[in-house]
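*Asks:* Could you work out the structure for the sequence below:
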Amino acid sequence: MERTSCPDFNEWNVGKDWLRSYPSEVPHRLTYSRETVPEMLKSTVDAFPHHGAISYLGVRITYQQLWTDVTRFADALVRMGLCPGDAVCIMLPNCPQAVIAFYGILHAGAVVVMANPLYVERELQYQLQDSGAKIIVALDQLQERVMGAIEKTKIEQVIFTGAHDYLTTAQSPACSSTSPVIGDTRLHRWLDVLGAEREKVDFSSRRTDDVALIQYTGGTTGTPKGVMLTHGNINANTQQIRAWFYRFEPGKERVLCVLPFFHVYGLTMGMHLGVAIGAELILLPRFDSDRILEIIAKERPTMFPGTPTMYIALINHPKVRQYNLSSIKGCISGAAGLPVEVQQRFEELTGGRVVEGYGLTEASPVTHCIPLWHKRKAGSIGLPLPDTEAKIVDPETAAVIAGGEVGELVVKGPQVMKGYWNRPDETSAVLRDGWLFTGDLAYMDEDGFFHIVGRKKDIIIAGGYNIYPREVEEVLFEHPGIQEAVVVGVPDPYRGETVKAYIVRKAGIDVSVAEIEQFCRSNLASYKVPRAIEFRTALPKTLSGKILRRQLLEEEKEVAAKNIKNS
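*Replies:* Next up is the predicted model:
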């Protein structure tokens, strides 16, 4: 197998203070295979053909069975007229069909476009139009929405599937398929597609620099952009994470996959990493704390990538101590800052380790992580992964800033995207000489650990002072009566902006506004103390568990507009 060598040259190490804090087991640089993403899967199939690949609602699929269905699906796509480089959209929750479709599309030489099953018709139509997708694989329950969205797009074929397609009648007696519209030749059932008579098809030869995935960003700061991730990007990030988690043993791990695969974090940390080490993927369509605790106790996963909101829900579950969670070896937390209290409590309950990582869609996504079995620093996102460079620059001039000072985090590495789909101007704005400008404000400490203090766009400027939301949120999480908290800047006629905190209380604890204000005054400079506090039963989140800070800001704007209108 052809490989590309990245020797540990001394000159590459110069100026990278974080390497001094590296675990001795993790190399500074890696040697990468030239495998495409489906070839990564095939290597695992060859090594562990009879090992479990997927566990889903009681059904188990081996790696050999998975590969058989992947090749059948690829064959079917080619027979449908799919050509190398064409785009195929997947609109599914975590289920076997999502895994099969992803690798099958790539095996056929095409490009994957992941869509959130919660998208409304308008959102889906935009993504299909922008990507130029030719085929869509969707949940049968979404038939009406999908059929409405594909008008004015290039979609030629639609494949519908449901949970019943991998469950026996006894396991899911209530499942029933939504039949395609009679007479519409564009529509197909999943099992019909997989079961069709096979033909000898010549599969396209793809290279590592070919685009494998067009992953759309959330669009919180404008129209969603399609991030082009190549086979090489995905391969590199998977191998970087694998090297970082060096104690995970090939063929012996089980990954709890509740992070949605339509989000790049769940895709890489759950599916790709799991496949790369021959782990069994325990698939769950959505997060439910009751169900998660039952699954951990019964299925005994060893890895659990998640988000702080997931870990918070579990440690505050009233019956958490009734479940055996000791199978958990390690977890990586992403999408938001991991409060120290949450980390400590989760580790106490499981006996495993949970560390914070950092990444963004444009980097496949992981660039930094705290060592799982080595020196850790509370509140840090950790160290750059092997072959990953990072620096802090002035947000305005891009000049490098001295260690310890806050500036914009920029990164470079083999996992960084090829660019934005059909958006050269926006690509050049964030990709400069190979450096990806993240938009996140951070600093590097004396040991080379990086610390995120907020987004450039989220920074609160009150009375001329810069206030970083994460700093205030960390203090709020230390209060024993607070389960979740998020801080935003709201307009203030005197200070320009002021700090507002949205808080979810812990069950059974009646904490007051005055008590929280006093707690903050004891732990923060006066200008950082929230001047407004709103209690809520829940905070708005994405399916991956990320709190929608922008939605709260939009709500504030609407309230302000109504007040002005009524005044």
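
*Asks:* Please make it C-alpha for all contacts and neighbour counts, starting now.
*Replies:* Will do.

*Asks:* Now for residue 46: which residues touch it?
*Replies:* Neighbouring residues of residue 46 by C-alpha atoms under 8 Å, 6 or more residues apart in numbering: there are none.

*Asks:* next one: residue 332
*Replies:* Applying C-alpha under 8 Å, 6+ apart, the residues contacting residue 332 are 304-306, 354-357.

*Asks:* element containing residue 452?
*Replies:* For residue 452, the host element (DSSP states H and E) is strand 450-455.

*Asks:* Can you report how many residues lie near the residue lying closest to residue 326 once chain neighbours are set aside?
*Replies:* In space, and not counting its chain neighbours, residue 326 is closest to residue 350: 4.8 Å by C-alpha to C-alpha, 6 or more residues apart in numbering. When neighbours are defined as other C-alpha atoms under 10 Å, residue 350 has 19 of them.

*Asks:* just to revisit the earlier point, which strands or helices does the strand holding residue 452 pack on?
*Replies:* strand 435-444, helix 469-478 (3 or more C-alpha pairs under 8 Å, 6 or more residues apart in numbering; DSSP states H and E).

*Asks:* now the other sequence, so there's something to compare against:
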Amino acid sequence: MEKPWLKWYDPGVPASINYPEKPLKDMFNQNAAANPDRPYLIFGDSTITYGEANRFARKLANSFLSLGIKKGDRVAIMSPNYPEYVIALEACYKIGAVAVPTNPMATVRELIHQFKDSGAICVVAWAGVADKAVQILQEQSAFLSHVIVFRAEKDKFQFSDRVIKYEDLLEGSKENEPDIKVSHKDLAMLQYTGGTTGVSKGCMLSNFNILSQAYQDHYWFRNSYADLPYLKTLCCMPLYHIYGFNTNININKVAGGCAILVTVPTIDHILDAIDMHEPNFYAAVPAMIFGLKEHPRTTSSKIRSIKGMICGSSPLAVEVMKRFEELSGATITEGYGLSETSNVLTCTPFGKRKPGSVGLPWPDIDIKIVDIATGKSEMPVGEPGELIARGPNIMSGYWNNEAETANAIRDGWLYTGDIAYMDEDGFFFIVDRKKDMILSSGFNVYPREIDEVIYELPQVFKTCAIGVPDEKRGESVKSFIVLNPGASLTEEEVLRHCRERLSAYKVPKYIEFIDELPLTPVGKPMRNELRKRELEKFKK
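*Replies:* Here you go, the predicted structure:
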């Protein structure tokens, strides 16, 4: 197929890459052997070198084996950006266990679904959220056999042979490399996302999928750090999100650099990390860039240590981009991707940008725009249609979900559900989402899930959630509600109900009570019409 985008690649970015057929653990072991004293994880004022991280990961991997966790078993990791999250991930790779990144903000109800669906038998959890996993273990709401808790305060948990203190587990464990054969074809991660129905699905990512993406990351961004001793990423995006994982931990499988972990990414904490450790690469979302642009400390900070950046999740306002680049001296690239693609499909090159574009397909990624009705006819240049893709980084399917897999992957192509077009230079532009997903601060929010929670209120006759423009978050959730005749309900009552049942980023920011919703002929709320009305208000 024709690839008009290749001519716009930055110098040194190849059209194709020779990916090694290695498991992820081999890449980590290779880095640890080559540079055992190089920082791998920086957290506050502490540093964990590659050699130390490898020793900790081996100890935890051997501990997993002693608990009966074997190759192919699923291990959930539930934590903000602490070093233990990464150590647990590396330990899974070492024995061929399948890591299940888990949002620590998820409610018990959401966790039960993910643990049941994945069949996770163990959870490694930060003490601040581990009580939810312990509750599920004790109530036997899923298939868990163990919860391993790290950074627990004294007497907070009743530890036992099933609820185990991380630090005690490692203390008595062996430091040898586990003798477990792992192939590049083996499943490495179940990255959960949402579907068109709002039901979370596990994207099956192999060692090869993830490592392919790491090589693509490295070749695309390496010009920004090629003249530096090594890559130092500023890790503010959550590691349980594919974006945070890929642009901080995964890229370093090839780059051999380190990640500076920020657990609570307030603008002050981000600036503290910049001033203390001087990162040279930063993966962000618009809200972070906007916050740094506005913060009075930014101009006197060491922000100019950053040489390369990627911004994802939603479009970045041109004036915000321009001002931040003036402050930092860094060039911001913008990208597009999905959990199903190990993160990135397209990204703007450093040498050429077009306003509103998500850039060019990465090496070895093929993209076509096809008609929405049949998904078979390729659209002319400049005409919108559904974006479909194929490449080495794309998942094999959804875990235990043949129907959704068959719908998403057809004849080797991933049907993204996103509406886009390609211009004459091969730059891609996202027009709309075929799915009604809302992107808020980098998180996928599915309106139907919010609708179902609000429908639990007996006063509600009809409800419909949409995304509305938000300069900081990209989008925020707004729910429209039609009450039953004679019913009474306040905004605060709705929000309180949602907070008890949904993660914080899914809770609507706005509630509007209206007399009627625009409906299709079969009685379904017309989200597009509501979005159109809100966009008109926003423009005014």
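
*Asks:* before we move on, back to that, please check the contacts of residue 332 of structure 1 and keep the buried ones.
*Replies:* 304-306, 354-357 (16 or more other C-alpha atoms under 10 Å).

*Asks:* Of those, just say which sits nearest to residue 392 of structure 1.
*Replies:* residue 357 (17.6 Å; C-alpha to C-alpha).

*Asks:* Let me know the helix or strand that that closest one is in.
*Replies:* Taking DSSP H and E as the criterion, residue 357 of structure 1 maps to strand 353-359.

*Asks:* One more: residue 262 of structure 1?
*Replies:* Secondary structure (DSSP H and E) places residue 262 of structure 1 outside all helices and strands.

*Asks:* ok so, going back, including distance to residue 109 of structure 1 and mean neighbour count, could the helices and strands packed on strand 450-455 of structure 1 go into CSV?
*Replies:* Shown next, in CSV, are those (distance: least, C-alpha to C-alpha, whole Å; neighbours: other C-alpha atoms under 10 Å):
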stretch, distance to residue 109 of structure 1, mean neighbour count
strand 435-444, 28, 21
helix 469-478, 42, 20
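
*Asks:* and the ones you listed as a markdown table, adding distance to residue 334 of structure 1?
*Replies:* Shown next, in a markdown table, are these (distance: least, C-alpha to C-alpha, whole Å):
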| stretch | distance to residue 334 of structure 1 |
| --- | --- |
| strand 435-444 | 14 |
| helix 469-478 | 14 |
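
*Asks:* Residue 105 of structure 2 pairs with which position in structure 1?
*Replies:* Counting by TM-score structural alignment, residue 105 of structure 2 corresponds to residue 118 in structure 1.

*Asks:* Buried residues, the longest helix seen in structure 2. List them.
*Replies:* Counting residues, the longest helix found in structure 2 (DSSP state H) is helix 50-66. For helix 50-66 of structure 2, a neighbour-count test (16+ other C-alpha under 10 Å) marks 50-64 as buried.

*Asks:* before we move on, back to that, quick check: what element follows the strand holding residue 357 of structure 1 along the chain?
*Replies:* Counting by DSSP H and E, the next helix or strand C-terminal to strand 353-359 of structure 1 is strand 366-369.

*Asks:* what's the mean deviation for that next one versus structure 2?
*Replies:* Strand 366-369 of structure 1 differs from its equivalent in structure 2 by a mean of 0.6 Å after superposition (mean C-alpha distance after the TM-score superposition for structure 1).

*Asks:* which residues in the stretch 201-350 of structure 1 form strands?
*Replies:* Applying DSSP state E, counting those that start in this stretch to the stretch 201-350 of structure 1 gives strands spanning 211-216, 226-230, 254-257, 280-283, 330-333.

*Asks:* which residues in structure 2 does the fourth one match up with?
*Replies:* Mapped onto structure 2 using TM-score structural alignment, strand 280-283 of structure 1 spans residues 258-261.

*Asks:* mean distance, the matching stretch to its aligned residues in structure 1?
*Replies:* Mean deviation for stretch 258-261 of structure 2: 0.9 Å (mean C-alpha distance after the TM-score superposition for structure 1).

*Asks:* give the contact list for the residue mapped onto residue 278 of structure 2 from structure 1.
*Replies:* When structure 1 is aligned by TM-score structural alignment, the residue opposite residue 278 of structure 2 is residue 300. The neighbours of residue 300 of structure 1, taking C-alpha under 8 Å, 6+ apart as the test, are 254, 325, 327-328.

*Asks:* separation between residue 300 of structure 1 and residue 250 of structure 1?
*Replies:* 16 Å (C-alpha to C-alpha, to the nearest Å).
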